[in-house]
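> sharing a model prediction with you, sequence too.
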Amino acid sequence: MNQDISTELKIHLVPRSSRDQLVNCTGDQLKIKITAPPVEGRANQALIAFLAKQLGIAKTKVELVAGATSKQKKIRIHGLTLNQIHDRLKQ
């Protein structure tokens, strides 16, 4: 994993869902449903944990860049290219 690489993704987050799941993945845009409520940053924390688990990387490699209080978020993934991210999410 190359530490100098970072990839930004646009996320549409749906909080208070029945389960954590990736709904759609198109280019650099993802739609993700999370069970956590959008209260005190819990949905953001759950999103970071979900992406880290799905990608097989540490939570510290997933950074919320923009959209802390919005459903539209920008996430930076450190150490993976867009193609690597897509490959890991498809597994």
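Now that the structure is in, tell me what you want to look at.
> can we go C-alpha only for contacts and neighbour counts from here?
Fine.
> tell me where this structure has strands.
6-14, 21-26, 29-33, 62-66, 72-78 (DSSP state E).
> dump these to TSV, plus mean neighbour count and distance to Leu55.
Below are these laid out as TSV (neighbours: other CA atoms under 10 Å; distance: least, CA to CA, whole Å):
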stretch	mean neighbour count	distance to Leu55
strand 6-14	19	13
strand 21-26	14	12
strand 29-33	18	13
strand 62-66	16	10
strand 72-78	19	9
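> take the one below as the second:
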Amino acid sequence: MSGLPFKPDDGGGLLFIRVTPKSARGQIAGLHTGADGKLSLQVKVRAQPEKGKANEAAIELLAEALGLPKRSFAIAAGATDRLKTVRIAGDPVTIRQKLNDIIQDQSS
């Protein structure tokens, strides 16, 4: 994989996601490249984009996919936008590997 929408740091890292609410089913749908060239992880959720429900659903989906507790995730930027930055607490090497695995599964 040439690039991941993940910026590691000492305590985990920042994951850049693009959330699509009101989707037919909740899923991680691979990578998305925006018009500006920025890479993000496409996350589709069934929840409505109101009162943080779509954010909660996105965090639940990410937590399950990465095998981490929901408390390890926090919206760092973009709480009301489609494009969000999520802070993930944990081992950055493990997080990067799990993200790589998820994206590889999507492309096969």
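Perfect, I can see it now. Keep in mind the model is a prediction, meaning the values are calculated, not measured.
> please state their TM-score.
Once superposed, chain against chain, the TM-score is 0.83 (TM-score structural alignment, normalised by the length of the first structure); 88 aligned residues with a CA RMSD of 2.1 Å.
> follow-up on the earlier one: mind putting the strands of the first structure into a markdown table with distance to Arg88 of the first structure?
Listed next are the strands of the first structure as a markdown table, based on distance: least, CA to CA, whole Å:
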| stretch | distance to Arg88 of the first structure |
| --- | --- |
| strand 6-14 | 14 |
| strand 21-26 | 12 |
| strand 29-33 | 13 |
| strand 62-66 | 14 |
| strand 72-78 | 13 |
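> what span of the second structure lines up against the longest helix along the first structure?
When the first structure is parsed with DSSP state H, its longest helix is helix 42-55. Counting by TM-score structural alignment, helix 42-55 of the first structure pairs with residues 53-66 of the second structure.
> that stretch vs the first structure, average distance?
Taken over the aligned residues, the distance from stretch 53-66 of the second structure to the first structure averages 0.6 Å (mean CA distance after the TM-score superposition for the first structure).
> how much space separates Pro15 of the first structure from Ala43 of the first structure?
6 Å (CA to CA, to the nearest Å).
> re the thing from before, could you give the angle of the longest helix of the first structure to strand 21-26?
Helix 42-55 of the first structure runs at 70 degrees relative to strand 21-26, counting by axes from the mean of the first three to the mean of the last three CA atoms, to 10 degrees.
> list the contacts of helix 42-55 of the first structure.
The contact list for helix 42-55 of the first structure, computed with CA atoms under 8 Å, 6 or more residues apart in numbering, reads 15, 20, 34-38, 58-59, 61-64, 68, 85, 88-89.
> so which of those residues sit within helices?
The helices, defined by DSSP H, take in 85, 88-89 from these.
> of these, which is the most crowded?
The most crowded member of these, judged by other CA atoms under 10 Å, is Ile85 (19 neighbours).
> the second structure: which residue goes with that one?
By TM-score structural alignment, Ile85 of the first structure lines up with Lys98.
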